[in-house]
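>>> sequence unavailable; structure follows:
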């Protein structure tokens, strides 16, 4: 289906949650949740920590695929690779992009193949401005809104911070606040989407957080 970036929900000044996929140095596929901002109809901006695999891969290959999906398991398992059976993303998740030298997610609702036009390091992050080379979106029926999806995504994002901050003494207040928020989100999800993929993800996520705290 022919579409523009704004047709897919991108707006100037608004962070949109996506999954960015790139090739690792060994040729395997990598995918990670990433908040992107619209520059214009042909450009997206992403600001990535220099220590992230996506940053390293994007600097090396100068291209990536921005994947849109409503599958919460994809968000979760691309955030925490050890949540996958082999401790890493399965090669079956990926297929080669049509135009750029990057993998794309087979399950994506839309894929945006991009090339990095500019990259600028700023402290511990690098800002990439990427141009759209190919955009494909599947035709879908309108979807009803469920509160569980954005709450689960927010919990996953918070949990990535918890994992990083747990061993930093001056961050313990923030860690405690994030964990309480995650607990609250889990309670709401159990109420609005019981026995769903969202409750399964939240149960695994909370167990994972407990295991980090015991280390």
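In hand now; what should we look at? Every value quoted in this text rests on a predicted model; they were computed, and no experiment measured them. Numbers count the residues shown, from 1 in each chain.
>>> hey, let's count contacts and neighbours off CA atoms from now on
Will do.
>>> which of the residues in stretch 189-208 are buried?
189-190, 198-199, 201-202, 205-206, 208 (16 or more other CA atoms under 10 Å).
>>> need the residues you listed in CSV (columns: distance to residue 171 and secondary structure).
Shown next, in CSV, are the buried residues of stretch 189-208 (distance: CA to CA, whole Å; DSSP: H, G, I helix; E, B strand; the rest coil):
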residue, distance to residue 171, secondary structure
189, 27, helix
190, 29, helix
198, 28, helix
199, 28, helix
201, 25, helix
202, 23, helix
205, 20, helix
206, 19, helix
208, 19, helix
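>>> switch those residues over to CSV; also include distance to residue 36.
Converted to CSV, the buried residues of stretch 189-208 look like this (distance: CA to CA, whole Å):
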residue, distance to residue 36
189, 26
190, 29
198, 23
199, 27
201, 24
202, 24
205, 24
206, 27
208, 27
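>>> for the residues you listed, which one is nearest residue 77?
Lowest distance from residue 77 to the buried residues of stretch 189-208 (CA to CA) belongs to residue 201, with 9.3 Å.
>>> surely the closest one touches residue 76?
Yes. Using CA atoms under 8 Å, residue 201 and residue 76 qualify as a contacting pair, with a distance of 7.2 Å.
>>> confirm residue 167 sits in a helix?
No. Assessed with DSSP: H, G, I helix; E, B strand; the rest coil, residue 167 is coil; it does not lie in a helix.
>>> use this one as the comparison:
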């Protein structure tokens, strides 16, 4: 059964985004717990994702939580694309912890946030325990406390593409912590792009491919951040990433 939960009820005032969702799709609402249970889950998932801003064909950068075999959470930045009432991970490499975790426990939580520091911590699986909860309402998988919203999902189907797989996801529930969209600045974009490029460099090096272009892109973004962005967290992240890059390549 699909489930929508609203954590921050202030977003229901004055016809806010979540208020529109509830007015349009509500069938049975328990005010005391703010739980929404729906008798037609798949159609309503599509409508809810539309209203939430996760439109058809949109690729969203998210932080995905999976469970390790010891039941501890693993966090990783992963892009998720909307296709109809499903979500798709377009490229999940088989040598990653996320892939191994989903093979043994095929459920996950998609944390939606524009907090670039959380992306940085998740990239190195270094999210401190105080940053996440014990578990989501549907999957019992921990999620980030500072996320604006989470989507809990089942991994339905893996498409083998050689070194990586595509993963088709079915939405189980949405938990909204904060109403209204968050807008990304160019500072956040620059850091996020640098993190994406950084993850590709070890793969290039293992395959004997030249990674100079990726390194130059990261350094280009660092120069932009140094000129235009605040110290915390942007310059801190880029300087630390530059140090990791230097140690990785010996340059």
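Good, I have the coordinates. Bear in mind that the values here come from a model prediction, so they are computed numbers and not experimental data.
>>> the spatially most central residue of the first structure and residue 65 of the first structure: what is the separation?
For the first structure, residue 33 is the residue whose C-alpha lies nearest the centre (CA atoms, centre = their mean; 1.0 Å). Counting by CA to CA, to the nearest Å, the gap from residue 33 of the first structure to residue 65 of the first structure is 12 Å.
>>> ditto for residue 6 of the first structure
Distance check for residue 6 of the first structure against residue 65 of the first structure: by CA to CA, it reads 17 Å.
>>> the more surrounded of the two?
Counted by other CA atoms under 10 Å, residue 6 of the first structure and residue 65 do not tie: residue 65 has more neighbours, with 30 against 12.
>>> in the first structure, which spans are helices?
Assigned by DSSP state H, the helices in the first structure fall at 53-61, 72-79, 148-165, 172-192, 197-214.
>>> now the third one against helix 172-192, angle please.
Which is helix 148-165 of the first structure. 160 degrees (axes from the mean of the first three to the mean of the last three CA atoms, to 10 degrees).
>>> picking up where we left off before, residue 100 of the first structure: which of the buried residues of stretch 189-208 of the first structure is nearest?
Distances from residue 100 of the first structure to these, taken by CA to CA, are shortest for residue 201, at 32.1 Å.
>>> what does that closest one align to in the second structure?
Per TM-score structural alignment, the equivalent position to residue 201 of the first structure in the second structure is residue 237.
>>> would you agree its match is in contact with residue 118?
No. Look at residue 237 of the second structure against residue 118 with CA under 8 Å: they stay out of range, at 10.9 Å.
>>> OK, contacts around residue 101 of the second structure?
Under the criterion of CA atoms under 8 Å, 6 or more residues apart in numbering, the contact list for residue 101 of the second structure reads 66-69.
>>> dump these to a markdown table, plus neighbour count and distance to residue 249 of the second structure.
Listed next are the contacts of residue 101 of the second structure as a markdown table, based on neighbours: other CA atoms under 10 Å; distance: CA to CA, whole Å:
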| residue | neighbour count | distance to residue 249 of the second structure |
| --- | --- | --- |
| 66 | 26 | 30 |
| 67 | 24 | 31 |
| 68 | 16 | 30 |
| 69 | 12 | 32 |
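>>> quick one: which of those sit in strands?
When DSSP state E defines the strands, the subset of those inside them is 66-67.
>>> would TSV of the contacts of residue 101 of the second structure with distance to residue 212 of the second structure be doable?
Shown next, in TSV, are the contacts of residue 101 of the second structure (distance: CA to CA, whole Å):
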residue	distance to residue 212 of the second structure
66	32
67	35
68	34
69	37
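>>> of the contacts of residue 101 of the second structure, which are reproduced in the first structure?
Here is what carries over to the first structure from the contacts of residue 101 of the second structure, by both residues aligned by TM-score structural alignment, their matches' CA atoms under 8 Å: 66-69.
>>> pick the most buried one from the helices of the first structure.
A comparison of the helices of the first structure by mean neighbour count, using mean count of other CA atoms under 10 Å, puts helix 72-79 on top with a mean of 20.
>>> can you check which part of the second structure that one sits on?
Going by TM-score structural alignment: helix 72-79 of the first structure matches residues 116-123.
>>> to what extent does the matching stretch diverge from the first structure after superposition?
Once the two models are superposed, stretch 116-123 of the second structure sits on average 1.1 Å from its counterpart in the first structure (mean CA distance after the TM-score superposition for the first structure).
>>> and for that stretch, what's in contact with it?
Contacts of stretch 116-123 of the second structure (CA under 8 Å, 6+ apart): 63, 75-77, 127, 188, 191-192, 195, 233, 237.
>>> the stretch 51-200 of the second structure: strands as residue ranges?
59-67, 73-83, 86-93, 107-112, 149-160, 164-176 (DSSP state E, counting those that start in this stretch).
>>> so which of these is the most packed in?
By mean count of other CA under 10 Å, these have strand 107-112 as the most buried, with a mean of 26.
>>> can you spell out which helices and strands pack onto that strand?
strand 59-67, strand 149-160 (3 or more CA pairs under 8 Å, 6 or more residues apart in numbering; DSSP states H and E).
>>> that strand vs the first structure, mean deviation?
If you overlay the two and look at strand 107-112 of the second structure, the average distance to its match in the first structure is 0.5 Å (mean CA distance after the TM-score superposition for the first structure).
>>> next, the angle strand 164-176 makes with that strand.
70 degrees.
>>> now strand 107-112 of the second structure: how far from the chain's centre is it?
6 Å (CA atoms, centre = their mean, to the nearest Å).
>>> over to stretch 66-76 of the first structure?
That offset, for stretch 66-76 of the first structure, works out to 7 Å (CA atoms, centre = their mean).
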